[in-house]
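*Asks:* need a structure here:
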Amino acid sequence: MGQIIETDSRATPTDGPTETVPWRSRTVQIVLISTALAPLGVPLISPALPVFRDVFGITDAEASLLVSTYFLVGIVLSPFIGILADRIGRKRVLVAGLLAFGVLGGAMAIAPTFEALLALRVAQGTAAAAIFITTVTIVGDEFDGAQRNAVLGANVAVLSATAALFPVLGGALAGIAWNAPFLAYLAAIPIAVFAQVALDEPHRVAGGRGFTYLTDAARSIVTPPLLALFAVAFVTEFLLFGVIFTAMPFVLATAFAPVLIGVVILASETASTVVAASSGRLARHLSNEWTIAFGFACYAVGFAAAWAASGLLTTVGAVVVIGVGVGLLMPVVDAAVSERVTTEYMAGAMSLRNSTTFLGRTTGPIVFVGLAVSAGFGYESLLLASSFVAIVATGVAVVAGPVRLARRGAHPTSM
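*Replies:* Prediction:
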């Protein structure tokens, strides 16, 4: 086992209630700015996929590889990135990830062939995974209790807000030139410099290298409660990307113009942003278990309402409920994982969470398209089926949460 050398204690606010976000903290600023870059990965370039197809003379399926390969590499390499962050420090991995993200993204603007563009994209996915893992790990290291929920909620709120805005930016840049969207990635370079100068490395681990460290990390991370939380992360993303980003656009395309489909997705993202920003206040009144149950309950109601919706307003109402579920679920998973893992293996735990998140994002669209088209179920029936899945998940959370709390006499915000 390694020895933890702490150069700074967990951050505590100097004023205001503990469920508030310490906006003046350099750590919080760096985490949120770094997180804001994340939607540059997919939402920024998604509107430009037809442009890339035409420029390089490739098929739709080949163009879509710019999305799928970006997530696939994160599934595989996230655990190794987490181990690296636990061994050499979060700051080094974050700064390196930001630099690589910016340099590789900018290099795509001068890629001579689609093969070169795809290779750069795969490498950039690795850098993105480093950013995802280290930002939430730093929050887990630095904050406790309701304030941790608050900062993680702000993190998800930033992610949702930029994910709603960047498709517009990407489409506008693609209208200027096919490679203009890639220049936006260069913004990561000054952020890396800011992180290098302003971010402290509060936790360093020494000793316990090699196989011993890997064994201890696996024993600490692979436990039933954490595996259950990873399952929650997977189901959350699997249903979100399968329903909102895959099934719903195809269902709405029969009656609405693309701009209205964008409005529907924007409504969902807006709801998740607002609710996630309130995560710290919610943590004072609800345990993580009950928050997960309410999140899946929102999924169940929202999916069923989307299946029954007959017009634009009812559809928007349905996706708003789904967005509330996203805002409840995403911050609380990271908070609950942080509660259960020591600082020494925090990045390893977050890397596995990142792998399960990316796995859900990758498989959700594939499964939904396969069942709807190849198996002939249709997208509408999948909306109703998703509601039943969410009902089951809600029931499991309702039953498991109080039992777990009773066994441990846990604090209301623990899991």
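
*Asks:* from here on, contacts and neighbour counts on C-alpha atoms
*Replies:* Fine.

*Asks:* quick one, strands of the protein?
*Replies:* 3-6, 203-206 (DSSP state E).

*Asks:* give me the contacts around stretch 161-172.
*Replies:* Stretch 161-172 is contacted by residues 36, 39-40, 43-48, 181, 265-266, 269-270, 273 when judged by CA atoms under 8 Å, 6 or more residues apart in numbering.

*Asks:* sorry, back to before: hey, which of the strands of the chain is tucked in deepest?
*Replies:* Scoring these by mean neighbour count under mean count of other CA atoms under 10 Å gives strand 203-206 as the most buried, with a mean of 19.

*Asks:* who touches that strand?
*Replies:* Contacts for strand 203-206 (CA under 8 Å, 6+ apart): 2-8, 86-89, 141, 343-344.

*Asks:* how about those in CSV, adding distance to A127?
*Replies:* Output for the contacts of strand 203-206, formatted as CSV (distance: CA to CA, whole Å):
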residue, distance to A127
G2, 26
Q3, 28
I4, 26
I5, 27
E6, 27
T7, 27
D8, 27
D86, 16
R87, 17
I88, 16
G89, 16
D141, 21
T343, 22
E344, 22
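
*Asks:* Proceed likewise with the subsequent sequence, for comparison:
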Amino acid sequence: MSATSMTRDTCAPGRGTLTVLLLASTLGVMGGATIAPVIEVIRQALDVGGAAAGLVLTSHSLAIAVVSPMVGRATDRFGPRLPLAFGLAVYGLGGGAGMVVESYPALFVSRLVLGVGAAAVFTCSTAALLGLYRGELRDKVMGWRTAATTAGGFLYPLAAGALGNHSWHAPFAIYLIGLPLGAATLLALPHGASSNENGRKTQHRRGGAVRLLREHPLVLGLCGLWVATTGLMMVLAVSLPRRLDQLGIHDTFVVALYGSVIASGAATVVGLAYAKLTAHLGHATLMRIAAAAWTTALLVFAFADHPALLLLVPFLTGIGSGITMPTLTVLVDRAAPPEQRGTATSLQASALFGGQFASPLVFGPLIDTTSIATGALVAAAGTTLILIALFRLRDLPETPDTDNSAADPASAAEPI
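*Replies:* Purely as a prediction, here's the structure:
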């Protein structure tokens, strides 16, 4: 067997592998969005305040932020296959528990269990995709991943909105999809699959996340951007159902259309075109567009007094999310050494979901004591500062991939 054929046999995943990883990607960041359409119903049924209801959406994020670094180290050492399969099973069981719980404390605990599984799903699926694809094909796959994730943001909340009209417990059945997907992961991902390029074995570094951040400060800066953007934008995710309720929209199916479906549709379109957008505009320009879209969305949300105007909010946030998710994922990966890809990816998860968890703790009391509009304006001030900071940068790093052999599309996975 020639060296070329050996490389291709080793590194080229099949169509089934890519399909499973993209399906897993639909779950990793959808823990809260899936039940967002029924969050106001849950709040009223359990008789809790706005901040407590927000924690139902984001409590799993606390578990993700805490557990992700451990998942990342395990991924660097053993590969993503087994941690991903285990995480999908825990995701399904923890999320599905909401079908039978009747109290707020029990629901909160089940959301923490969901977060443990989601930490593995997000970290392992992302590390596997980054390790298996290089060059221009990586940008395409990252765009497909964004499209897959946002397609989940379209389908799952829509299904949850329809089920929520029958019972607030029913939407939690959607999480059970993690169980068969976990079994499929064991079958589709090859044994010993690595998070490093082409499955190469590299020396495992000691020191974990702290050493990575110390030796590669750009990773710290990019993770800080994750924290800021997700924390600020969660104001919309938590407050939009409440704002719609104030405007007389109580049907959870319609709330799903506003809260997730429109945003996911916009982000899906951006994800499918992401490779071309990156080639023509570059990462810095794309991030500026994202920050501008978010700022505009928050301003519209603060002042809109009619449901029709609020349609602009999810559209603009979807554009921002469709840009930011693949861009920051690729940039963090380029800023870290390949043998610490799992750790770097886990730090993204900690930053992303840590920002989500902190958001209702910061903005919940502010909104409860003032108004939803005030919270949105404060968040808009934050995204404006991010936009100004991005304009002060000449460009974000465009470090080329180091593994040129894997950049050849002929040696990469067959696209679906």
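
*Asks:* which one of the contacts of stretch 161-172 of the first structure sits closest to V156 of the first structure?
*Replies:* Nearest to V156 of the first structure out of the contacts of stretch 161-172 of the first structure is T273 (CA to CA; 6.9 Å).

*Asks:* which residues touch that closest one?
*Replies:* With CA under 8 Å, 6+ apart, T273 of the first structure has these contacts: 156-161, 327.

*Asks:* measure the residue mapped onto it from the second structure to V235 of the second structure for me?
*Replies:* Counting by TM-score structural alignment, T273 of the first structure lines up with T268 in the second structure. Separation of T268 of the second structure from V235 of the second structure (CA to CA, to the nearest Å): 22 Å.

*Asks:* swap in P241 of the second structure?
*Replies:* Counting by CA to CA - P241 of the second structure and V235 of the second structure are separated by 11 Å.

*Asks:* cool, and R341 of the second structure?
*Replies:* Distance, R341 of the second structure to V235 of the second structure, by CA to CA: 30 Å.

*Asks:* repeat for Y104 of the second structure
*Replies:* Relative to V235 of the second structure, and taking CA to CA, Y104 of the second structure is found at 22 Å.

*Asks:* and what of V219 of the second structure?
*Replies:* Taken as CA to CA, the span from V219 of the second structure to V235 of the second structure is 25 Å.

*Asks:* returning to that earlier point: format the strands of the first structure as JSON lines; extra columns: distance to V95 of the first structure.
*Replies:* As requested, the strands of the first structure are exported to JSON lines (distance: least, CA to CA, whole Å):
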{"stretch": "strand 3-6", "distance to V95 of the first structure": "20"}
{"stretch": "strand 203-206", "distance to V95 of the first structure": "16"}
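
*Asks:* of these, which is nearest C298 of the first structure?
*Replies:* strand 203-206 (37.6 Å).

*Asks:* show me what V136 of the first structure aligns to in the second structure.
*Replies:* By TM-score structural alignment, V136 of the first structure lines up with T126.

*Asks:* so what's that match up against?
*Replies:* 25, 345.

*Asks:* can you show me the helices along the stretch 151-300 of the second structure?
*Replies:* Using DSSP state H, counting those that start in this stretch, the helices of the stretch 151-300 of the second structure run over residues 178-188, 208-215, 217-246, 252-256, 262-272, 274-281, 283-303.

*Asks:* which parts of the longest one are buried?
*Replies:* It stands for helix 217-246 of the second structure. 218-220, 222-223, 225-244 (16 or more other CA atoms under 10 Å).

*Asks:* cool, the shortest one as well?
*Replies:* Within helix 252-256 of the second structure, the residues scored as buried using 16+ other CA under 10 Å are 252-256.

*Asks:* same question, stretch 360-373 of the second structure
*Replies:* 360, 363-364, 366-367, 372-373.

*Asks:* my read: H250 of the second structure touches L244, true?
*Replies:* Yes. In terms of CA atoms under 8 Å, H250 of the second structure counts as a neighbour of L244; the distance is 7.3 Å.
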